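Asker: just coords:
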């Protein structure tokens, strides 16, 4: 905004123009670049109005081209419009309606040189007393690591867990599969890896700490064989009896819940066909009962004095029965 002041003197009248900047410009303008990304970020003073908008531009030569316009966010992503091998300058300004602040430019930005390389991914496997590492390069936002840099290597540091002050370094390792040898058996080791770009002496971020326990080289110590045998004997002596008892209890329980005894066949038929049996039972109830014939029997003592006359009133029990039977047989014959 331009204000013009008119000043008068006795002989001359002249004007003075004063330019007043009422829109505060962005502060702390910076380029944040990780894995070949390019994001322009900035801050604003606390006294600035709350309805400011921003325009951000980039240039690889003399001309600037806008990427973010009239936005309220204090960042602009240029990743999709830059090349890994170009030289770029970014600028940004604040705007308030028809007014705007002065442009604030960054220093020259070279993506392949200035970008920060992220951490690789590390897999660790214990094998034959050695630890074998599988290193996977970080994923870039533009192209790939080996597609941009002609020579990629790794710096590796490892240590025994609990002894972080005794670190062993392996620098400029080009293999993505690397074994760590001469380790103590049955000891836990930890590893970290970073990318190293020798062309720019650029070191990336270290990976997360990965730990694994080393094993033996395949030779079995005699004392370990004894320990295994003792443990196996104790396990067999305890487990087998418990399994036998458990099997017995289970068998008894199943016998109780599901008995194997079966009903006789005629009972089953009776239960299956109750109507026919009930008919037979009713029929048997309706048959008239016949009169039963019987003879009076007298029991006397065998110790009686005097002879017993045949046919007399005093017969022995067996003789009277025999006589009755003979009499009945005679009557039948007469008929």
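Answerer: Structure received. None of the values given here were measured: they were computed from a predicted structure. Numbers count the residues shown, from 1 in each chain.
Asker: Going by C-alpha atoms from here, please, whenever you check contacts or count neighbours.
Answerer: Noted.
Asker: The spatially most central residue of the chain: what's it in contact with?
Answerer: Centroid check for the chain by CA atoms, centre = their mean gives residue 123 as the closest residue, at 19.1 Å. Counting by CA atoms under 8 Å, 6 or more residues apart in numbering, residue 123 makes contact with 133-135, 210.
Asker: second one coming, line it up with the first:
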């Protein structure tokens, strides 16, 4: 509609108000480019647009996620020439005019395509370095290259940068060292490289950050100055944790080579877990196991960056049967072992920190003999108690058997409890007892039996019985003052009947 200007607003998730979209205010074109430090490429953004002429309404609201729509632009490239190499310095896309890809920057992979200017044969190199060296080139030769960035996950490919060309310099008298490799041995790093010339010395430098941005911060490794061999050994604690770079330079006194290609080095990946040191101490029927960290030359324990767990293998020296278990403690006891027996143990350490799973080699095997301890005493006491119990059982069995024999062959004349219940009078009990068991009898004297009538006699007998029943005789015989006549016999019979 002729001279028309447009303005756009945006809204982030969780916001109620609309914000003016930078770069898209009062523009006459029907397109605009925008970027904002407050935008997150992984957030869903809402947009609205309206024409500024007249009282126009806002357009329909649309939404999009910048990551899905935005194109990965070309990275910025800066080249440095050497005699047989080109150093490529890369700036991630989106960092020059905006911060669109600031969060994704560390995840970029760069594809470098290089060729001789006089040839169409291309060579592709992939790197995640922001500073990389392409070596083994020809001196005094023009090379051209282009670079593009891409993301691994999710996969997204950018566009190539413009073509950059540069001439390599004249050949240096001393070539730089090549093929740098880093190994770990005990508590030291071992840096190795290849070099064809003899009678030279080497120096090694390291850089804790991106050399492309901090090339002036290279530092000398103290134990790697004027090294006369193609390797350098230095302690792990010389370098900090994280990612850094190392490089090597050769010198023959008069001439100095260019620096080697930088070697990227990750201390987390290279960290080697040393084997633990095992000590054992017998305690009665148990073994106390002590797991310690190895010691340096100064007898100081080696510091561990992460907590460790220990895999313990334990076995009897005379047997191949092994027991395996994991321990987080460095001091523990293996109980219930056989006395006076040799046991052996070895262990290795495991490091699990969420990123790396590493294990040491097994420690030296340590063997120890258990003591007699409380177990032997316990067995002795248990044996004595068992023997005493057996003797008591035998004695009890003999006693029971003897009672049985006495009951069968020598029965007791004492009346049973049932008889004793119904025969309560002492004289009748005496009839059932043997002479040896007969008790002292009670007796009484009856006088003037003949002058009493039968009825009176009976009453008199009752009274006399009550009267004299308390008199006792210490003799076992029976006495009476009656004559040996017929009258007395009748009274004795009556007495006996009454008693019955």
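Answerer: Thanks, I have the structure now. If you're wondering where the values come from, they're calculated on a predicted model, not measured in any experiment.
Asker: what TM-score do we get after superposing?
Answerer: The TM-score (TM-score structural alignment, normalised by the length of the first structure) is 0.50; 205 aligned residues with a CA RMSD of 3.7 Å.
Asker: Any of the contacts of residue 123 of the first structure buried? List them.
Answerer: Neighbour-count burial (16 or more other CA atoms under 10 Å) applied to these gives 133, 135, 210.
Asker: export those residues to TSV and tack on distance to residue 166 of the first structure and secondary structure?
Answerer: TSV is the format used below for those (distance: CA to CA, whole Å; DSSP: H, G, I helix; E, B strand; the rest coil):
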residue	distance to residue 166 of the first structure	secondary structure
133	20	strand
135	23	strand
210	16	strand
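Asker: What number of residues are in the vicinity of residue 40 of the first structure?
Answerer: Neighbour count of residue 40 of the first structure, defined by other CA atoms under 10 Å: 22.
Asker: quick one: it and residue 121 of the first structure, what's the gap?
Answerer: 28 Å (CA to CA, to the nearest Å).
Asker: need the helices for the second structure, in chain order.
Answerer: 66-69, 267-270, 373-409, 417-422, 426-432, 454-468, 486-499 (DSSP state H).
Asker: Over in the first structure, find the residue span the fifth one aligns onto.
Answerer: The alignment of helix 426-432 of the second structure onto the first structure (TM-score structural alignment) covers no residues at all.
Asker: So residue 320 of the first structure belongs to a helix, correct?
Answerer: Yes - assessed with DSSP: H, G, I helix; E, B strand; the rest coil, residue 320 of the first structure lies in a helix.
Asker: Excluding residues flanking it in the chain, which one is nearest residue 220 of the second structure?
Answerer: Nearest non-adjacent residue to residue 220 of the second structure, counting by CA to CA, 6 or more residues apart in numbering: residue 205, 4.4 Å away.
Asker: conserved subset of the contacts of residue 123 of the first structure in the second structure?
Answerer: Retained in the second structure by both residues aligned by TM-score structural alignment, their matches' CA atoms under 8 Å are the following of those: 133-135, 210.
Asker: The closest residue to residue 67 of the first structure other than its chain neighbours: neighbour count?
Answerer: The shortest distance from residue 67 of the first structure to any non-neighbouring residue, by CA to CA, 6+ apart, is to residue 57 (5.6 Å). Per other CA under 10 Å, the neighbour tally for residue 57 of the first structure reads 21.
Asker: check which helix or strand covers residue 276 of the first structure.
Answerer: helix 274-286 (DSSP states H and E).
Asker: Determine which residue in the second structure is aligned with residue 219 of the first structure, please.
Answerer: Aligned counterpart of residue 219 of the first structure in the second structure: residue 376 (TM-score structural alignment).
Asker: re the thing from before, looking at the contacts of residue 123 of the first structure, spot the one nearest residue 50 of the first structure.
Answerer: Residue 50 of the first structure lies nearest to residue 210 out of the contacts of residue 123 of the first structure, by CA to CA, at 46.8 Å.
Asker: how near is the closest one to residue 190 of the first structure?
Answerer: Taking CA to CA, one finds residue 210 of the first structure at 5 Å from residue 190 of the first structure.
Asker: which one in the second structure is aligned with the residue nearest to residue 67 of the first structure?
Answerer: Using TM-score structural alignment, residue 57 of the first structure lines up with residue 205 in the second structure.
Asker: Might you report the residue contacts of that match?
Answerer: 218-221, 246-248 are the contacts of residue 205 of the second structure under CA under 8 Å, 6+ apart.
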